[in-house]
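Undergrad: what follows is a predicted protein model with its sequence.
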Amino acid sequence: MTDALVLGGGLAGSASAILLAGAGKSVTLIERESGPHHKICGEFLSIQGRDHLEALGIDPVALGGTPIDMVELCSGARLVRSRLPFTALGLSRYRLDEVLLESADRSGVDVRRGIRVTSMDGHRVSTSAGGHEAGAILLATGKHRIRGDRTEADGGPDPFAGFKMHFRLPPSAHRAIAGTIRLILFDGGYAGLQPVEDGTANLCLVIRKDRLGELGGSWDAVMAMLRTLPHCGDLLRDAEPLMERPATIANLAYGIAPRPAMAEGLYPLGDRACMTASLTGDGMALALRSGFVAASCVAQGETVRDYHRRHAREVHGQVRRAMALQHIQETRLLRQAGIGLLAAFPGLLHHLAQATRLRRWS
């Protein structure tokens, strides 16, 4: 029996484990992957995400995080550019998640890797390596379904699918996006292209299932479509893929996750609690924030109800605003009108970037 059992070693899981160990709790963390691996993520670390990592004793700049202080929004032939109201970082989950797990281990967390969680029953968790019991279970498994877990969200009748690939860009393309995140809007989805560490560029996109089917249903078909788009195709034409295959995910359920009746002591974190529109680039910060809120609640002996209430205060405003922007982008007429407005008043893009941040953690 341990004080806290964390299921999942991503941003939310590792952050909560580190904080609980620092509060004197006994913590076991179970991660299904045995080594570094790529995850679907825009890898855009906003200012609140940076703050959370620094509070955990991690310097993302020292890890090679690439400064990003400009945003470009593209739709058709139009491109709108603005300075961000903060300096973000491009930093891969491949590197960041490993550093967080190493930090958890140094903090006294019992980190167990290469173990698959098979089922949950109250405070009892079964895994491929045996059973565990804990006073609090922090569920941070992302989209991995666990038997007995009733927190799974549904992406609806036409859900989004996600793709992510790292590229080595030609020198001219690399210079074009230096210090910049370029957001490319298209019918049925959008993509983000930005630098991360070591001269690498991350392309991450979401696309509606029906639109993906229209294109042929494959990564190659999606790439062929992107190469036809202005302000995108010229950057990707001679790009060298750095991953054997893209990371993929299906049935993305944006918004606040449903809260079915669940056992006291089960805290859903990260994507199990909410998933903000990727367009705003605050997903990493939201995942970390859920870990901070859950750790605070568990350390202070608060209930799951208290956790949901505190988490809602922290994230609901950001998620509502982000989802409103995503709905606008999905309607061609509204998207064109919005781009026209931003082209006429580029400063609005700066304010939108500020308005879709989490508030500072205190």
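TA: Alright, I've got the coordinates.

Undergrad: contacts and neighbour counts: CA atoms only from here.
TA: Noted.

Undergrad: now name the helix or strand holding residue 260.
TA: Counting by DSSP states H and E, no helix or strand carries residue 260.

Undergrad: how many neighbours does it have?
TA: 9 (other C-alpha atoms under 10 Å).

Undergrad: kindly report the same for residue 216.
TA: 11.

Undergrad: roughly how far is stretch 13-21 from the heart of the chain?
TA: Centroid separation for stretch 13-21 versus its chain: 18 Å, with C-alpha atoms, centre = their mean, to the nearest Å.

Undergrad: repeat that for stretch 57-64.
TA: 18 Å.

Undergrad: list the buried residues of that stretch.
TA: 58, 60, 64 (16 or more other C-alpha atoms under 10 Å).

Undergrad: compute the first-to-last residue distance for it.
TA: 16 Å (C-alpha to C-alpha, to the nearest Å).

Undergrad: also stretch 297-309?
TA: From its first residue to its last, stretch 297-309 covers 11 Å (C-alpha to C-alpha).

Undergrad: again, but for stretch 240-252
TA: With C-alpha to C-alpha, one end of stretch 240-252 sits 27 Å from the other.

Undergrad: which residues in the chain form helices?
TA: Along the chain, counting by DSSP state H, helices occupy 11-22, 47-55, 93-106, 171-176, 209-215, 219-226, 233-236, 283-299, 304-330, 332-344, 347-355.

Undergrad: buried deepest among these, which one?
TA: helix 11-22 (a mean of 28; mean count of other C-alpha atoms under 10 Å).

Undergrad: contacts for that one?
TA: 4, 6-8, 26-29, 56, 97, 100-101, 103-104, 107-109, 138-140, 269-270, 284, 287-292, 294-296, 298-299 (C-alpha atoms under 8 Å, 6 or more residues apart in numbering).

Undergrad: center of this protein, which residue is that?
TA: For the chain, residue 283 is the residue whose C-alpha lies nearest the centre (C-alpha atoms, centre = their mean; 3.9 Å).

Undergrad: quick check: the closest residue to that residue other than its chain neighbours vs residue 188, distance?
TA: With sequence-adjacent residues excluded and distances taken as C-alpha to C-alpha, 6 or more residues apart in numbering, residue 283 is closest to residue 276, at 6.1 Å. Note on residue 276: its distance to residue 188, by C-alpha to C-alpha, is 17 Å.

Undergrad: more neighbours: which of these two?
TA: Counted by other C-alpha under 10 Å, residue 276 and residue 188 do not tie: residue 276 has more neighbours, with 27 against 17.

Undergrad: want to compare, so here's the second one:
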Amino acid sequence: MTDALILGGGLAGSAAACLIARGGGDVLLLERETGAHHKVCGEFLSVEAVAHLRQLGVEPLDLGAVPIQRMRLVWGDRAVETALPFAALGLSRHALDEALIGRAAASGARIERGVRVTGLDGHTARTSVGEHHGRHVLVATGKLPIRGERPAARIANGHVGFKMHYRLSPAAMQHLAGAIVLVLLEGGYAGLQLIEDGRANLCLVLRADAFAQLGGDWQGVRAWLEGTGFLQRVLADAQPLFERPLAIANLSYGPPPRGHATGTAMLLGDRWAMTPSLTGDGMAIALRSGFLAARCVLAGRDAGTYHRLLAGQTGRQIIRATVLQNGLESPAFRRAAYWLARMHAPVLAYAARATRLPDWRENA
């Protein structure tokens, strides 16, 4: 039986594997993908995420990460911009996840790829290659359920997420340089920024009813985006780099429901809770959960203690981000938020600061 059995090799799972192995624990990490792959994600590394990556020995700039110093809020043809109150970076999950799982392996964690988890019963995981047992089981499978789990309840008018990488025109590249752009849309929002290798990442979140009104397919969504103010100009000559966008439905944003984490497994990252994407702190929360899970494993603490500590670390951020997202889905709130930012641009920096995680204390 291994000290830590980790299911999932994304940000949270790989961070926990790296730290537990460094601390002398025996770690087995199971990852279902055989190699680098893309995920639906805004690919915005906030100040907390960057700090955690450097603590793990991963330098995002060495992977080609693009510095982001400014935030631009767009509503129709109108825009307001301000400096971010912290340094941020843009980097794809394709590059980052591979760097982290490599760091975990270099730290002494055993990595098995191409392994699908088919069931979880207490401290035992059933997989496509047999059973594995762990004194501590860490579930870090992201937005995807473990095969055989009861499907999540269908969310009434829930969110649908899309991601597409583009090769932009030189003029559009220059227009985006150094900025994260948040575009307020009817029924959702889009984030656009540069990442490594001269690419741009568009991440879009829509309510299910808004998606249905656009025909319920990407072609309808893309045609709508390309006719929408700022995005029309930026995407006019853009070359899509995926044959089709990555997509995911039934997204459950907000704090975890009561009774969500009652078993013996530690839930990491999006398996714990999904913070709204517009704050750009999803990757930071995933990494923070990995750091906290590793601390608890090495200290011999149980899953209940871990979940209480994680709620204390992330609860305020998730609640504030959810209130902001729900507000921006109201036309009146969107209008008021834009004009408030227009009259007093520092309010954007205040919102960015208010939705950050608390500082991580190494010896807490």
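TA: Structure's in. What do you need? What you are looking at is a predicted structure, and each value in this text was computed from that prediction instead of being measured.

Undergrad: coming back round to it: any chance of CSV for the buried residues of stretch 57-64 of the first structure, columns distance to residue 241 of the first structure?
TA: Below are these laid out as CSV (distance: C-alpha to C-alpha, whole Å):
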residue, distance to residue 241 of the first structure
58, 29
60, 24
64, 20
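
Undergrad: of all the residues you listed, which comes closest to residue 122 of the first structure?
TA: residue 58 (33.8 Å; C-alpha to C-alpha).

Undergrad: for residue 114 of the second structure, list the residues it contacts.
TA: 30, 31, 32, 33, 34.

Undergrad: mind checking which of the residues you listed are buried?
TA: The neighbour-count criterion (16+ other C-alpha under 10 Å) marks 30, 31, 32 among those as buried.

Undergrad: among the residues you listed, which are in strands?
TA: 30, 31 (DSSP state E).

Undergrad: do you know how far residue 77 of the first structure is from residue 232 of the first structure?
TA: Using C-alpha to C-alpha, residue 77 of the first structure is found at 10 Å from residue 232 of the first structure.

Undergrad: which of the two has more residues huddled nearby?
TA: residue 232 (21 against 8).

Undergrad: what's stretch 353-362 of the first structure in contact with?
TA: 48, 84-85, 280, 282, 285-286, 289, 314-315, 317-318, 321-322.

Undergrad: then stretch 305-317 of the second structure?
TA: 255, 261, 266-267, 275, 285, 289, 292-293, 296, 354-358.

Undergrad: wait, doesn't residue 291 of the first structure sit right on residue 270?
TA: Yes: in this structure, residue 291 of the first structure is within contact of residue 270 by C-alpha atoms under 8 Å, at 7.3 Å.

Undergrad: tally of neighbours for residue 346 of the first structure?
TA: Residue 346 of the first structure, neighbours per other C-alpha under 10 Å, totals 16.

Undergrad: might you report the residue contacts of it?
TA: Neighbours of residue 346 of the first structure in contact, by C-alpha under 8 Å, 6+ apart: 80, 81, 82.

Undergrad: preserved in the second structure, out of those?
TA: Retained contacts for the contacts of residue 346 of the first structure in the second structure, judged by both residues aligned by TM-score structural alignment, their matches' C-alpha atoms under 8 Å, are 80, 81, 82.

Undergrad: and of those residues, the nearest to residue 218 of the first structure?
TA: residue 80 (29.7 Å).

Undergrad: wait, that closest one touches residue 344, no?
TA: No: if you go by C-alpha under 8 Å, residue 80 of the first structure and residue 344 don't touch, sitting 9.2 Å apart.

Undergrad: apart from its neighbours in sequence, what residue is nearest residue 89 of the first structure?
TA: In space, and not counting its chain neighbours, residue 89 of the first structure is closest to residue 67: 4.6 Å by C-alpha to C-alpha, 6+ apart.

Undergrad: tally of neighbours for that neighbour?
TA: 20.

Undergrad: wouldn't it be in contact with residue 86 here?
TA: No: counting by C-alpha under 8 Å, residue 67 of the first structure does not reach residue 86; the two are 10.0 Å apart.

Undergrad: which parts of the stretch 51-200 of the second structure are strands?
TA: Along the stretch 51-200 of the second structure, counting by DSSP state E, counting those that start in this stretch, strands occupy 66-75, 78-90, 110-113, 117-121, 124-127, 130-139, 159-167, 179-185, 188-194, 200-207.

Undergrad: who does the last one touch, helix- and strand-wise?
TA: Just to be clear, that refers to strand 200-207 of the second structure. With contacts taken as 3 or more C-alpha pairs under 8 Å, 6 or more residues apart in numbering; DSSP states H and E, strand 200-207 of the second structure sits against strand 159-167, strand 188-194.

Undergrad: likewise the fourth one?
TA: Under the contact criterion of 3+ C-alpha pairs under 8 Å, 6+ apart, the helices and strands touching strand 117-121 of the second structure comprise strand 124-127.

Undergrad: check the mean deviation of the strand it packs on from the first structure.
TA: When the first structure is overlaid, strand 124-127 of the second structure sits 0.8 Å from its aligned residues on average, using mean C-alpha distance after the TM-score superposition for the first structure.

Undergrad: contacts for that strand, please.
TA: With contact meaning C-alpha under 8 Å, 6+ apart, strand 124-127 of the second structure is reached by 115, 116, 117, 118, 119, 120, 131, 132, 133, 134.

Undergrad: can you tell me how far residue 143 of the first structure is from residue 305 of the first structure?
TA: Distance of residue 143 of the first structure to residue 305 of the first structure, given as C-alpha to C-alpha: 23 Å.

Undergrad: check residue 167 of the first structure too.
TA: Relative to residue 305 of the first structure, residue 167 of the first structure is positioned 43 Å away (C-alpha to C-alpha).

Undergrad: now do residue 221 of the first structure
TA: In this view, residue 221 of the first structure and residue 305 of the first structure are 45 Å apart by C-alpha to C-alpha.

Undergrad: contacting residues for the closest residue to residue 129 of the second structure other than its chain neighbours?
TA: Distance criterion C-alpha to C-alpha, 6+ apart; nearest residue to residue 129 of the second structure, sequence neighbours excluded, is residue 115 at 6.8 Å. Residues in contact with residue 115 of the second structure (C-alpha under 8 Å, 6+ apart) are 30, 31, 32, 33, 127, 128, 129.

Undergrad: what's the closest of the residues you listed to residue 244 of the second structure?
TA: When the contacts of residue 115 of the second structure are compared against residue 244 of the second structure (criterion: C-alpha to C-alpha), the nearest one is residue 33, at 19.3 Å.

Undergrad: thought the closest one was touching residue 111?
TA: No: using C-alpha under 8 Å as the test, residue 33 of the second structure is too far from residue 111 to be in contact (11.5 Å).
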